[in-house]
Structure formats: C-alpha cells, structure tokens
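> Fold the stuff below for me.
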Amino acid sequence: MSCPFLTRLSHSYVKNYAPLLLNMYGSQCPVISRSINHMSTDNQKTQENITDHIETAVSKCPFLKEVTSAVKELKGQDIIEVNYDSKTNEEVFPYNNFFHQQIIKKKKEHSYRIFKKVNRLAGPGEFPKALEYTSGEKPITVWCSNDYLGMSCHPLVKNEVRNALERYGSGAGGTRNISGNSTLHEDLEKTLAQLHEKDGALLFTSCFVANDTTLFTLAKALPGCHIFSDAGNHASMIQGIKNSQVPKHIFKHNDPEHLEELLKKIDVNVPKIVAFETVHSMTGAVCPLEELCDIAHKYGALTFVDEVHAVGLYGEHGAGIGERDHVMHKMDMISGTLGKAFGNIGGYVAGNGVLIDMIRSYGAGFIFTTSLPPTVLAGAKKAIEILASDEGRTLRQKHQENVQYLRAQLLKNGLPVEHTPSHIIPIKIGDPMQCTAVSDALIRDKGHYIQAINFPTVARGQEKLRLAPTPHHTKEMMDQLVTDLKQVWQDLNLPLNGLQCEKECKFCQKPILFKYYELRDRCTIPNCPQILAMA
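Here you go, the predicted structure:
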C-alpha cells in the first residue's frame, strides 16, 4: 500500500525535499504524526533520540522506506519547524525557500495543480479515447477536452498537417517580419477574415497572446482610453487591460444594465473599449451579445468580443455566437482560437483592415514572437473549411444533441448540474478537496477523465467538474458515465440535489435564454428534452 500523501511526488523530489514534505504532511499521516508531535513537545531532546523517532516512523511508512537515507540526514529542527523567512546567508536572498513557501501556500489552500498524464489517441475511430499513466498504462475516455468536435484527429486535417510537414518543415523560422511569413499565414488569415465577415485577421501564437496584445496595444494607443470589462472575463483579457494601466470599469457578468450605468459616466467622445466573452469557458454562460454591442455603440465604444469557446460550434459556418445571432456586423473586434473546436493551436483577432494593420504594426506580442509553423497553419485552415461545410453542420447538430442528452441524464439522476444554454456542462461541487476526489476516483476506478476545476480557474466556493461531450461520444458511453459518476458521488457521500440554478438565472444568461416558444422554434433537436421540460 502506498502513502496517500506522497505517492504523486517523484522519488527524487522526496529525497531532495524530505524536510519540507515531513513538515507539510507529517501531521496528516497517522504513521508519523505521533512521532513528530512527540518531538515538538521537547526541543531539548538529543539528535540521537530524534533520529530514533524518525527511523521508527519511516520503518512503518511503505513509501518513505524508499528514501530512508535522505530522512536519516534530517535534523530534528528541520522536521519540527521550517523557517522560510530566515536567510541562510545574510547577503543572499533565500530564493528556493521563498519558492517552496509559495508552493506550500498553494497546497494548503488546495489549489496546487497535479497534472494527469494523458495521451489522447488519434487513430481511426479512437477519439475520444486516451491512455492514462497514473499506475501503468490504461485506456480511458476523455470528457473534458476543448477539442470539442474531434478535429485534431480528422483524417483530412491530419493529412494537411502531414503534407505541410514534408513540404515546408516543422518550424516557421522566426518572426514573420524576419523569416516566418508565408502564403500559408496569409491564406489562413484571409480564411478567418471571411469566416467572421471582416476585412482582415491577424494570427498569434495563442489566443491568450491575441487578447493580451490587442487590448494592451489599443488601450495604450487610444488617447485617454477607458476599458469596460465583464467581471467574468478570461485572464488573458484581464492581463492586457491591467498592463495597459488605463482607467478600467468592471461591469457585472453578462449585465447590460450595469454596463450602461458605467458608460453613462464617461463622455461619449472619450475613446472606450467594451470587452467580453460570448461563451464563458467555466460556467457555460452565453452573453446577451446584441444588447451589449448596442449599448457599447450607443456610448461611443468599440466592442472586443472573445469567441474562443464558440468558434466552430455555432452559426451556419461555425463563426460563433455572432454568426448564430446575425450580429457579426456589430462586433468591432473578434478574437478566436485555433486550439479548441478547430483542433490545432494558435489565436487570432479579426476586424476592419485599418484596425488589424494597427495591431500588426504596434503589437509587441505579434511583432517579437516566432510565428505559427506550417503544420499548424495548414491543419487549421483545413479544419475551418470542414466546419464551414455540410459536414461541419452535421457535426454541430450531433454535438448539440449529445450535450442535451447528457445534461438531461445527469439531471434525471440528481447530479447538481448548473444550468447553461451552451455546450459546456458544469457540475457544481463547491469544495476543492471533494472536487479533486471525484475526479481522481473517476479516472482511477471508472476510466473517465473529467478534470477538477478549482481556484484560480474558478472562484473559491465555485469548484466544479466541467464536462464537454463531443459528437463522438455515444449514448452508451454517456449512460455509463452517468452511472459511474453517480456511484462515485454516493461513495463520497455527496448530495444528489439536482439543478443548481434557475432556468432564468441571470448569471447564466438573460436575453439569450429565450422564452419557451422562442427556444422551441430555434432548437433543431426533435423532441428535445430540455425544451419539453420547459413546456
């Protein structure tokens, strides 16, 4: 049997940081806590006696037996108290001790991240399967990937990547200004501009960089600019806004009235940017897009709209919520990603020609970064073309059918699903330890991978599982997931209390969460269980 506190850490880490680990985990371990407590009550004990206590504890601990030599070298004071603020050399700052202190802080608040070792499979018929390596190699099913439609393993996309690799090589060669520009860059940007019905588009290495660079560059360039930011915005937008150091105003999440209240306070002639997302990545909320755009324009602001979790998934050609709701012409700047529904990597912004040229000319995050490689450019372009076709429309319809089916089955079994009008299905837990426990049990015992979402990705108290079923998950797979998840839930004594918010929840969505007859007319799913439940 392995130690539940230390088995996730490598042996080399334990050997190097044994004092730190004993100080952190000793009080939680039933084997060694008694010895540590005993040492703590008598600081006058000899080093020999302390070493005896350590060796006794180690002899009973199956994991620490493997690092006995490291533990024997410990001094009693290291175990009883680790003083991270003290300096080992008066002239040198104790860098490593400081770094350890920061990591301990994360672990104590249960926001320290331990990555699961998962290799997703891309062979014919294998998606959404993967291999997981916690205790040897074993097959699992992935339920939390942002590869929403499986385009990363689409045969035509893979073939384009393969051809680009053989013809152009694996790298771009540098920044586009020096050696990295190509017809592949220009063709992909033209495709993206056409997708969003804009004059131009600009590629970045990620959408984080696209958001950060664009908002920072515009805010710094526009004289006296004010930025109005949705409270639920992604960290990439927050960073660009924060770094620009221009006046910022935060409006309540998806709340047009609050936005208007704030905009009224600033002269209409002052340059302004209103920044928000269409589909919120963690809650699945969908913004009141047209209303937010109209209010922004009413008070002389530009709109910056993040469609990262919507591109490929909504609209006739997969351009996002803007296309679905026929309001792309009201979106001054659109940012999107190539790394989610389009199955590759990279980000972009789209807008009118002069605005895009401005970012191209002044944006440091674009100018000074090695550009995307040929393989990514070719694969992304092919994925966009597929999702703009009839095949893409079929995939989107099947995707929505699966989302509706899985959500309905989860609710039917009493699992605490948060209501959302999008493809993201959040299951609220509200406790980081319990959230991690559910995720760990699912992958370890049941073969389902659903990552626990804890702080800082979500606020404390909002910890959740985030499911994202794809068109390639079968009903049998979804039924098995629900059965297994409910069993884990009950094994951990968690409550089965059903829907976590009202269907008209303002946080999820306000005007886009249409009344029954409006949703009924928009829904393409025959006998949709969600629509029937509202009737």
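> Please make it C-alpha for all contacts and neighbour counts, starting now.
Noted.
> Past the helix or strand that Met477 is a member of, which element shows up next along the chain?
When secondary structure is defined by DSSP states H and E, Met477 falls within helix 475-491. If you walk from helix 475-491 toward the C-terminus, the next helix or strand you reach (DSSP H and E) is helix 516-522.
> Just to check, His258 is in contact with Lys264?
No: no contact is recorded between His258 and Lys264 when judged using CA atoms under 8 Å, the distance being 10.0 Å.
> In contact with the nearest residue to Thr175 once chain neighbours are set aside, which residues?
Distance criterion CA to CA, 6 or more residues apart in numbering; nearest residue to Thr175, sequence neighbours excluded, is Thr370 at 4.1 Å. For Thr370, the contacting residues are 172-176, 180, 205, by CA atoms under 8 Å, 6 or more residues apart in numbering.
> Please tell me how far Thr370 sits from His253.
Here the criterion is CA to CA, to the nearest Å. By it, Thr370 lies 35 Å from His253.
> residue boundaries of the helices in the stretch 1-150 of the chain?
Per DSSP state H, counting those that start in this stretch, the stretch 1-150 of the chain has helices spanning 11-16, 18-25, 33-40, 47-60, 68-72, 76-80, 95-108. These are given in chain order.
> how about this one, so we can line them up?
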Amino acid sequence: MSASMIRSFGRHCPFMKRTGTAVPAQTHQLNALVSRCPIMHKATLSVNSAASEAVVAEPVSDPITPTPSVEHLLEPTVFDAAAKEKAHEAYQNLKRTHPEHVQHLSACPVVGEEWAKLQNVDAILRSDVIPSAFDYENFFEKKINQKKDDNSYRVFNNINRLAKNFPRAEGKEKEDITVWCANDYLGMSRHPVVVDTMRDVLLRHGAGSGGTRNISGNTRFHHALEDELADLHRKDAALVFTSCYVANDTTLQTLAKTLPNCVILSDEQNHASMIAGVVNSRAEKIIFKHNDPVDLEKKLAALDPMRPKIVAFESVYSMSGAIAPIEEICDVSHKYGALTFIDEVHAVGMYGHRGAGVGEQLGDHVMDKFDIVTGTLGKAYGVIGGYIAGSERLVDTVRSYGSGFIFTTSLPPAVTAGARASVAYLKNSQVERNGQRQHVRELKTRLNELGVPMVESPGHIVPIWVGDAKICRSISDKLLQKHNIYVQSINYPTVPMGQERLRVTPTPAHSTDLLDTFSEALLDVWNDAGLSYLAPNSQTCTRSMINPITARPLTAEVY
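Here you go, the predicted structure:
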C-alpha cells in the first residue's frame, strides 16, 4: 500500500478517527495497529494472508499525486482478483464461525463483501455501527443541548450577599442587587448571635472538624447541637448530618433496609432527597396523592397490618408553599401501624412559638405524632446542615447503620456552634418571625391588588405563576439586568413543565420601600412579557389562611 493510500485510509478509518490515532507513514506501521482495531483484529485472524497479497494499482508515493478518494479504494483495480477471492472465502468462514461480527465487518474494505455495494461511503463512516470507544463528549453535548432546547438549562447567577447590608448583594461586576428569593428566611446568617459564636469557635478550634464523627470529628459542639434539636422537637434524641438532603436520603434508606419487608408510602410531590432515599432503599414504594389522607388510607388499608410501613411527607412544600394536613396524615398512618416521617425543612424556625415547625404551630399534641422529623440548619437558621429527631433507639439505629452519616466528614465545630446559637435564639425571639410575616402579608396584598397571579399558598413562600419556561427565565433575567432585583426562575425539573414560576421569599429586612421598588419592577417586566393579569383582589389569585384539605384555619395570626 502506498504512502498516499495509507494517508487516505487513515483519514477515513473510523477506528483511527475516533481514537485520535496518528496516521502511520509505512505499511508495517499500519499493520501494527490492526491488533487494536475491534474490526480488523478479528478479521486478520482469518484473512492475514489475503490482506498481505493485496496489490495496489497506483503509483508509489508521489507527493504531487492527488490523494485518492475513498471511492477509488472501492474500484476493481485496487485489489487483485486472487486476493479478493481469498478475502471473500475468509469472510464466509468468519460469517459461519462468528456471525455476530458480520454487521461490523461489512464496513471494512478488505473483508467486507458488502462494502463494494455501498453507494454512500460517508454514511457508513459516520454511523455508529462500527464498535469503538464510546463518544462521551458527544453524548454529554447532546444531553446539555436537550436542556437548552427545552429552556430548563440552569445558569448560576453570581450573587454575593452582603452581611452588613442584608438583603443587598453584589453581582458579578459588584453592582448593587436586592435578593428576593433566598432561603435565609429570617436573615439569621448575619445575625450577631450566630456570627460572633462562629468567629469565637473558629479562632479557637480551627476551620474543619478533622474527620468523621467516629474518627476525631466528634466534638462537644455536635452533642450540644443535637441536644438542642431534640429539645426543640420534644424528642429523645437527634442526629446531625452535613445537609438535610443527606439526612432524608440516609434515614429513609437505612430504616427501610433494616426493617424486614418494609414498604414506603410517599407523597407524590416529595422532595428529591426523600425520593432518593426511597429509591436507594430498594424497598417497595407506594405513591399517594399529594396531601390526600383519604388516598393514603386506601393504600394503607390494602397492606398487611403486620408489615413495617413508613409514611413520608413534608409539612411545607417548597415550590408551592402548600401545607400538608399533618394531623390527618399522622392519624391515618398510625391507625394502620405505620411510622410517620415528616420533613419540616421549610418550617423549622418559621412556625410555632419556639420555631419547631408547623407541627408545633398546630399544637404540641400534633408534634408528638411525628415518629421521625427532619429539618435543616441552612434555611431559617441561616447556617448549614441537616438533622433528624426521634426516639433514642430509632436515632441510634440510623447512627449505627446509616452510611451517609458514618462515612463522611462531620460539620466543622464553628458551624455546629453557630447553628446551635441560632436554634436557641429563635426558641425565644419572635421579632424575626413577626417581621417576616408582616412583609409576606404586605407582598401578598400588593400582588392581589395588582392582579399578578400567584400559586395559592397559606404560608411564607410566595410563588408568582408564569407557566412558560422561556418567559419565566426572561422575566428573572430582566429583573436582574434592568432593575438589579434577583428572583430566580423556577423551571423543570424543580416544577413540572408548564408550571414555571418566580419564587419570592420576603424576609424581616424587606422593608416597605423595597416592596414598592419590587412591585414597580415586576409590573415593568410583566408588561414587557405581555402576560395577563387577574381581576384585582381575585380570590383565585391566592389562598387565604385556610388549609386546602381540612378547610379550617391553619394559623390564625400568621400569614
């Protein structure tokens, strides 16, 4: 084979193209690559002698001669008749002995009898018929393009919150921005009680914990925080995790794996962390309708009364603000012998006279119906981390068997100390909760008066309904670029497609002046987008302080 033909073959050979192999200069170097090629390696076991007798009807290595095309390689003059006959015989033998390789060998110019019949050479060169290394980068590019095409691709805004000027922040270019969508609901991340505590512990004990809870990462600050949380929820014990995602995932999968033949009944709108725990447990799962104790009871009634069961649900659903009929779900669960697992992530610090959540808001008798309660230290408490609280034996079981707790570095002492300070402070102070509630009421009233559609919500989360991913993202971008107001657009998969929204979370620091600015800016971008309004003060805009399931007041004086 001439040097020019080697170059031509190298440019078109799928193996060398896809692996990035350099085109060799000599025939013997090309032969050295054969053993690496998934097609030619099998073929040459039978046709090595035939391949070596191939006679190329072309002048040898003339640098001025144009490189022959692939079509030229298919012409009858390229291989002599004797070599082609032997190649054909070898192909037939291989077809009988290794039929699984036939479709691949058809792409090879030496042994593929179908090669000469192909009319579109480029098609076979571009196809995925030829086995080679998986094209990871191309696959990833296609997956990312899918997200961009359906407008669910996420771009992270550069928001640098300013502790001394909360809820202000600096943007990428240090422009002044007002944040309206943070989960730091009460502004505790910059409260002196928290910051001063963390500073003191940081200077004394350093930045990290040094290991897992079992290996040098267990401190008095971890125990003090767990005692504080157990007291908050009126439980025997608590256990701190690196996040509530990890707490939910680890606890659900650990309990469901440990309990024999356990089944988990999960609300259809549960958070991804709870879904992960259900899936990772490999236990049987049953999905019940959102916030529907009647549907839950039907499903529980069909199960063996002696079978271990866990009913998992949330108190406040983060993207809609919906609040569950907690007492009814607990009563139905216990009627059929199930453990109750409630996620109070968006409620702790916010509801109840000590901030224990919606359960406490409804009364201690309701809170006592929780077998397992999970919460976060990263939202109303303003720090980071998650936890569970429950009976001493249940918590100890998760501590002893939960891989998500055992095999990870523990939270730093400064973090656990700051979190404990925040929890303890909000057990007594009502100032932050009252201020936040006032501003939520003001915002809901203002939006009602303007006719801006809201997702019905009885709590502190104010979702503004858009219903289109592209428009929702555009409104969010324009608020930031034109008005220096940051409200994140919420798109799929956080919410279903067609249910896109802006999620607004006023804090105690969102004053009336800031509310005025926000309302004017929202109207400006709303009009630019050509979105419609509802009738002012329409009852379809937002739900009042009525629980949608029980049709009774949720919190008489809260929102």
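> Now the TM-score, please.
Scored by TM-score structural alignment, normalised by the length of the first structure, the superposition of the two chains gives a TM-score of 0.78; 434 aligned residues with a CA RMSD of 2.2 Å.
> how about the helices of the stretch 1-150 of the first structure in a markdown table, adding distance to Ile356 of the first structure and mean neighbour count?
What follows is the helices of the stretch 1-150 of the first structure, written out as a markdown table (distance: least, CA to CA, whole Å; neighbours: other CA atoms under 10 Å):
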| stretch | distance to Ile356 of the first structure | mean neighbour count |
| --- | --- | --- |
| helix 11-16 | 48 | 14 |
| helix 18-25 | 51 | 19 |
| helix 33-40 | 61 | 17 |
| helix 47-60 | 63 | 17 |
| helix 68-72 | 58 | 16 |
| helix 76-80 | 57 | 18 |
| helix 95-108 | 40 | 13 |
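> Pipe those into JSON lines and attach distance to Ile114 of the first structure per row.
Output for the helices of the stretch 1-150 of the first structure, formatted as JSON lines (distance: least, CA to CA, whole Å):
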{"stretch": "helix 11-16", "distance to Ile114 of the first structure": "14"}
{"stretch": "helix 18-25", "distance to Ile114 of the first structure": "16"}
{"stretch": "helix 33-40", "distance to Ile114 of the first structure": "24"}
{"stretch": "helix 47-60", "distance to Ile114 of the first structure": "25"}
{"stretch": "helix 68-72", "distance to Ile114 of the first structure": "24"}
{"stretch": "helix 76-80", "distance to Ile114 of the first structure": "24"}
{"stretch": "helix 95-108", "distance to Ile114 of the first structure": "10"}
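> between the ones you listed, which gets nearest to Val458 of the first structure?
Of all the helices of the stretch 1-150 of the first structure, helix 95-108 sits nearest to Val458 of the first structure, with 14.6 Å by CA to CA.
> mean deviation of that closest one from the second structure?
Superposed on the second structure, helix 95-108 of the first structure shows a mean distance to its aligned partners of 0.8 Å (mean CA distance after the TM-score superposition for the first structure).
> What span of the second structure is that helix aligned with?
Following TM-score structural alignment, the partner segment of helix 95-108 of the first structure in the second structure covers residues 136-149.
> what span of the second structure lines up against stretch 54-71 of the first structure?
The counterpart of stretch 54-71 of the first structure in the second structure, using TM-score structural alignment, is absent.
> quick one, which of the helices of the stretch 1-150 of the first structure is nearest to Leu131 of the first structure?
Within the helices of the stretch 1-150 of the first structure, the stretch nearest Leu131 of the first structure is helix 11-16; the backing value is 23.1 Å (CA to CA).
> Distance from the chain centre to the closest one, please.
What separates the centre of helix 11-16 of the first structure from the centre of its chain is 30 Å, taken as CA atoms, centre = their mean, to the nearest Å.
> That one maps to which residues in the second structure?
The alignment of helix 11-16 of the first structure onto the second structure (TM-score structural alignment) covers no residues at all.
> Please apply the same query to stretch 189-209 of the first structure.
Equivalent residues of stretch 189-209 of the first structure are located at 226-246 in the second structure, counting by TM-score structural alignment.
> contacting residues around that stretch?
Contacts to stretch 226-246 of the second structure, defined as CA under 8 Å, 6+ apart, come from residues 222, 225, 247, 273-274, 345, 354-356, 367-368, 373-378, 384-392, 395, 399, 404-405, 410-411, 420, 423-424, 427.
> now do stretch 494-501 of the second structure
Stretch 494-501 of the second structure has contacts (CA under 8 Å, 6+ apart) with 319, 463-469, 472, 489-492.
> I'd assumed Phe276 was in contact with Asp306 of the first structure.
Yes: Asp306 of the first structure is within contact range of Phe276, at 6.2 Å (criterion: CA under 8 Å).
> And the residue nearest to Thr175 of the first structure? What does it align with in the second structure?
In the second structure, the residue equivalent to Thr370 of the first structure is Thr409, according to TM-score structural alignment.
> thinking again about what came up before, check the secondary structure at the residue nearest to Thr175 of the first structure for me.
Of the three states, Thr370 of the first structure takes coil according to DSSP: H, G, I helix; E, B strand; the rest coil.
> circling back to that earlier point, between the contacts of stretch 494-501 of the second structure, which is nearest Ala509 of the second structure?
Taking CA to CA as the measure, Ala509 of the second structure lies nearest Pro463 of those, at 19.1 Å.
> The helix holding Met477 of the first structure aligns to what range in the second structure?
Per the alignment by TM-score structural alignment, helix 475-491 of the first structure matches residues 512-528 in the second structure.
> Tell me roughly how far the matching stretch lies from the first structure on average.
Once the two models are superposed, stretch 512-528 of the second structure sits on average 0.9 Å from its counterpart in the first structure (mean CA distance after the TM-score superposition for the first structure).
> Now that stretch: buried residues?
515, 518, 521-522, 524-526 (16 or more other CA atoms under 10 Å).
> Those into TSV, with extra columns for distance to Asp150 of the second structure?
Listed next are these as TSV, based on distance: CA to CA, whole Å:
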residue	distance to Asp150 of the second structure
Leu515	32
Phe518	28
Ala521	27
Leu522	24
Asp524	26
Val525	22
Trp526	22
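> Closest one to Ala51 of the second structure out of the residues you listed, please.
Compare each of those with Ala51 of the second structure using CA to CA and the shortest gap goes to Val525, at 70.5 Å.
> residue contacts, that closest one?
Counting by CA under 8 Å, 6+ apart, Val525 of the second structure touches 475, 478-479.
> Find me the equivalent region of the longest helix along the second structure in the first structure.
Longest among the helix segments of the second structure by residue count, using DSSP state H, is helix 431-450. Alignment note (TM-score structural alignment): helix 431-450 of the second structure is matched to residues 394-413 of the first structure.
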